[in-house]
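Student: sequence unavailable; structure follows:
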């Protein structure tokens, strides 16, 4: 006697030769809920017959699952829930057409007066993904739990998985925030709606990470014309949430306002007033004012006086544009205090117009302004 399992090419011989006086045989150790067919031939003292025609396919009865769910993992989802994930057992270990799961859990350490397990049943299904997941709700907060899981079918339950231990109380943040980028020339500002956040800034192959508890993060000292990639995610002691990503190229953007006219300067005793015109005022929501240090005039006496009396005044790098401020509204003039600039130095200025999409091209730079030293 030989038998063949469905979807297998090999014929498997029965473990012993059957006496010619027998009219049947029981074939043991077949897999449950599986299709088999059989064939037989006569064996004599010096010869044997050809094989008989194969029998019809016959299916063994189902049995309880023979394997436990694999790689069970539990992680906090919120302050009263856990996210369970596991690997589905192999189909041949189901021993039926469909399986479900039973999750057993209890607090840990186990109280002497109560060592019972609470069981939650996940309904049977004939198709499961390789890595299913399930939310276990209504748990007590700030408790340690022990969990285990087993598969079941119409014939009973299979073995339990190894137990896992987890603490319920802190949750991994969910992806419920949106990131908004406000474009400037060499500075960016990111906004999102979570409390504890991590911001990742990536420039080509250089990676910089910064952590903040604010709902925004100003990324400064960036280069104009360079594309930056950003990722933002929330993080608690329970772990890291799903990140949201974006990218931006610094500088004027498509759809930004036209460049303002070249600003004029009106120096005063303690400040200078910049005035300009916008070619198209419709849609302008504000302006960005920048200054650039071009040279200094400072003798030894002035140098000494500067160190003694200019505490709090900024220090700027020659030839680098710095953003003094972003001005809201459609006004076409702005006053800059000399205290925002280095004394006894020459500066030029430029202006960008802004709309809802971002900034446009810069104006031509102004004539040079001499910032007087402090007396």
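Tutor: Perfect, I can see it now. Only a predicted model underlies this, so the values are computations on that prediction, with no experimental measurement involved.
Student: going forward, measure contacts and count neighbours with C-alpha atoms only.
Tutor: Fine.
Student: who are the packing partners of the strand or helix carrying residue 72?
Tutor: Assigned by DSSP states H and E, residue 72 belongs to strand 70-78. Counting contacts by 3 or more CA pairs under 8 Å, 6 or more residues apart in numbering; DSSP states H and E, strand 70-78 is packed against strand 81-87, strand 164-168.
Student: relative to strand 81-87, how tilted is it?
Tutor: 160 degrees (axes from the mean of the first three to the mean of the last three CA atoms, to 10 degrees).
Student: so can I have a markdown table of the helices and strands packed on strand 70-78 showing distance to residue 271 and mean neighbour count?
Tutor: Below are these laid out as a markdown table (distance: least, CA to CA, whole Å; neighbours: other CA atoms under 10 Å):
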| stretch | distance to residue 271 | mean neighbour count |
| --- | --- | --- |
| strand 81-87 | 60 | 19 |
| strand 164-168 | 59 | 18 |
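Student: a markdown table for those, including distance to residue 39?
Tutor: Conversion of these to a markdown table gives the following (distance: least, CA to CA, whole Å):
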| stretch | distance to residue 39 |
| --- | --- |
| strand 81-87 | 38 |
| strand 164-168 | 48 |
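Student: quick one on the thing from earlier: quick one, the strand holding residue 72 and strand 164-168 angle?
Tutor: 0 degrees.
Student: just the buried positions in strand 70-78, please.
Tutor: Residues 70, 72-78 are the ones in strand 70-78 that count as buried (16 or more other CA atoms under 10 Å).
Student: kindly report the same for stretch 201-211.
Tutor: 201-202.
Student: just flag the most distant two among the buried residues of strand 70-78.
Tutor: 70 and 78 (24.1 Å; CA to CA).
Student: now residue 349: which helix or strand?
Tutor: Per DSSP H and E: strand 345-354 holds residue 349.
Student: packing partners of that strand?
Tutor: strand 286-296, strand 359-362, strand 369-371.
Student: who wins for proximity to residue 333 among those?
Tutor: Taking the helices and strands packed on strand 345-354 one by one with CA to CA, strand 286-296 is closest: 9.6 Å.
Student: mean neighbour count, the helices and strands packed on strand 345-354: which tops it?
Tutor: strand 359-362 (a mean of 24; mean count of other CA atoms under 10 Å).
Student: what is that strand packed up against?
Tutor: Using 3+ CA pairs under 8 Å, 6+ apart: strand 359-362 touches strand 345-354.
Student: okay, the angle between the strand it packs on and strand 286-296?
Tutor: 160 degrees.
Student: about what we covered before: could I get the buried residues of strand 70-78 as TSV with distance to residue 181?
Tutor: Listed next are the buried residues of strand 70-78 as TSV, based on distance: CA to CA, whole Å:
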residue	distance to residue 181
70	43
72	40
73	36
74	35
75	32
76	31
77	29
78	29
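Student: before we go on, here's another structure to hold up against the first:
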């Protein structure tokens, strides 16, 4: 036993670090997420009562799972439906949480049969250890709404018979994209608005941590490592992305002295290791683009030709008009603004309802001296933008063009 006295802090730390493993261990053996969650909740309450007197166990997560296992069997004994099941389970030893349990929980939470909002909420709750209130605050929705979303997601797990098991390696190609997409979405939800809300900054950090955990659990999957590197590279710039008033600072205007150079170097090393495995994928390309920006000594010194080339590779892997829109930024500096504008105009039939398409047009038109057209484009971008920080940025741009 250790002599740690702040039991509440220890319980909170263990839950955040090991929630996926603990819930996964119980869910796999019990075949029931709700029962596993209730039993673990009972175990947490028991820990808060006993650990102050008995001391914190050397393996807190093991103690919680063992206690949760016993609590689950007690619940089954009280349930007429569960009495047959408890006879079989009672002879088995209590599970010990491990790597496979954490992976099983993450893959179950991110199962492609679940709707995207359900995947995100459940992943943060069961794999990230966030409370319902924290998730609701992060996504700016009322607590009852998020509680219903989580309840619905857990019910879908049960009704669709989604098993808590690690996919076989040959199944990764089908299952990993959904997992990585959820982690990326978690990060993006917090990253864009991180200057507006502390809860959303926490959400971005949670996305980075989830990506790192996956990279540690799946060391032979280069796309997992690349996603971790990508998020680390973005997060390394977090201190420079918003000014003291909470306004977005564009990449070209950021004070690079505020960037975390050590984190950038670590992420670059992670990316190089992933690329050496010789299995290219879109996250590796995106991370490569982010690395070119992060390692450049200035915005002007960025190797725009290489950035443009990487966007070509990304479009080959992910043929999206948004990728081509991003490529046009590199075209502006590698070739010229007129050529970049031609590329942007060619996307109008697919992106005319996208605020960043209009914002890109505004910047290029202004660079070519066509201020009246640039103002019209910037005003349209402002109309379409919904994020408060982006709206403030576009308002500033409109004001500058009106001068």
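Tutor: Arrived safely. This one's a predicted model, so the numbers in the text were calculated from it and none came from an experiment.
Student: just give the TM-score of the two.
Tutor: The TM-score (TM-score structural alignment, normalised by the length of the first structure) is 0.22; 139 aligned residues with a CA RMSD of 7.1 Å.
Student: can you tell me the distance between the two ends of stretch 208-219 of the first structure?
Tutor: Stretch 208-219 of the first structure has an end-to-end distance of 11 Å (criterion: CA to CA, to the nearest Å).
Student: count the neighbours of residue 308 of the first structure for me.
Tutor: By the criterion of other CA atoms under 10 Å, residue 308 of the first structure has 9 neighbours.
Student: can you tell me the SS state at it?
Tutor: helix (DSSP: H, G, I helix; E, B strand; the rest coil).
Student: same check on residue 120 of the second structure?
Tutor: Criterion first, three-state DSSP; result for residue 120 of the second structure: helix.
Student: surely it and residue 186 touch.
Tutor: Yes - counting by CA atoms under 8 Å, residue 120 of the second structure does reach residue 186; the two are 6.8 Å apart.
Student: next, count neighbours for residue 135 of the second structure.
Tutor: 24.
Student: so which bits of the helix or strand it falls within are buried?
Tutor: Residue 135 of the second structure belongs to helix 132-138 when assigned by DSSP H and E. For helix 132-138 of the second structure, a neighbour-count test (16+ other CA under 10 Å) marks 132, 134-138 as buried.
Student: tell me the helices and strands packed up against the longest helix along the second structure.
Tutor: Identified as the longest helix of the second structure according to DSSP state H is helix 7-30. Applying 3+ CA pairs under 8 Å, 6+ apart, one finds that helix 7-30 of the second structure contacts helix 33-54, helix 60-78, helix 99-109.
Student: for the shortest one, packing partners?
Tutor: So the one you mean is helix 99-109 of the second structure. Short answer (3+ CA pairs under 8 Å, 6+ apart): helix 99-109 of the second structure packs on helix 7-30, helix 116-122, helix 172-191, helix 198-217.
Student: list the buried residues of it.
Tutor: Buried-residue list, helix 99-109 of the second structure, by 16+ other CA under 10 Å: 100-109.
Student: got it, and the first one?
Tutor: Within helix 33-54 of the second structure, the residues that qualify as buried are 33-40, 42-44, 47, 51, counting by 16+ other CA under 10 Å.
Student: please give the element, helix or strand, for residue 310 of the second structure.
Tutor: helix 304-317.
Student: can you check residue 263 of the second structure too?
Tutor: helix 261-275.
Student: going by residue numbers, what spans are helices in the stretch 151-300 of the first structure?
Tutor: Using DSSP state H, counting those that start in this stretch, the helices of the stretch 151-300 of the first structure run over 300-309.
Student: so where do the strands sit in it?
Tutor: Per DSSP state E, counting those that start in this stretch, the stretch 151-300 of the first structure has strands spanning 156-157, 164-168, 180-183, 188-191, 197-203, 206-212, 216-219, 227-236, 239-240, 244-249, 264-267, 271-275, 286-296. These are given in chain order.
Student: elements contacting the strand or helix carrying residue 4 of the first structure?
Tutor: Counting by DSSP H and E, the element that carries residue 4 of the first structure is strand 2-5. Under the contact criterion of 3+ CA pairs under 8 Å, 6+ apart, strand 2-5 of the first structure touches strand 12-13, strand 35-39.
Student: single out the most deeply packed of those strands.
Tutor: Highest mean neighbour count among those (mean count of other CA under 10 Å): strand 35-39, a mean of 17.
Student: after that one, next one along is what?
Tutor: Next along the chain from strand 35-39 of the first structure, counting by DSSP H and E, comes strand 58-59.
Student: packing partners of that following strand?
Tutor: Secondary elements touching strand 58-59 of the first structure (3+ CA pairs under 8 Å, 6+ apart): strand 35-39.
Student: name the helices or strands packed onto the strand it packs on?
Tutor: strand 2-5, strand 58-59.
Student: of those, which is nearest residue 104 of the first structure?
Tutor: strand 58-59 (32.7 Å).
Student: circling back to that earlier point, the strand holding residue 349 of the first structure versus strand 271-275: what angle between them?
Tutor: 40 degrees.
Student: could you dump the helices and strands packed on strand 2-5 of the first structure into CSV with distance to residue 230 of the first structure added?
Tutor: Shown next, in CSV, are those (distance: least, CA to CA, whole Å):
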stretch, distance to residue 230 of the first structure
strand 12-13, 60
strand 35-39, 55
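Student: in space, what's closest to residue 331 of the second structure - neighbours in sequence excluded?
Tutor: Excluding its sequence neighbours, the residue lying closest to residue 331 of the second structure (CA to CA, 6 or more residues apart in numbering) is residue 340, at 5.3 Å.
Student: what strand or helix carries the one you found?
Tutor: Going by DSSP H and E, residue 340 of the second structure is in helix 337-345.
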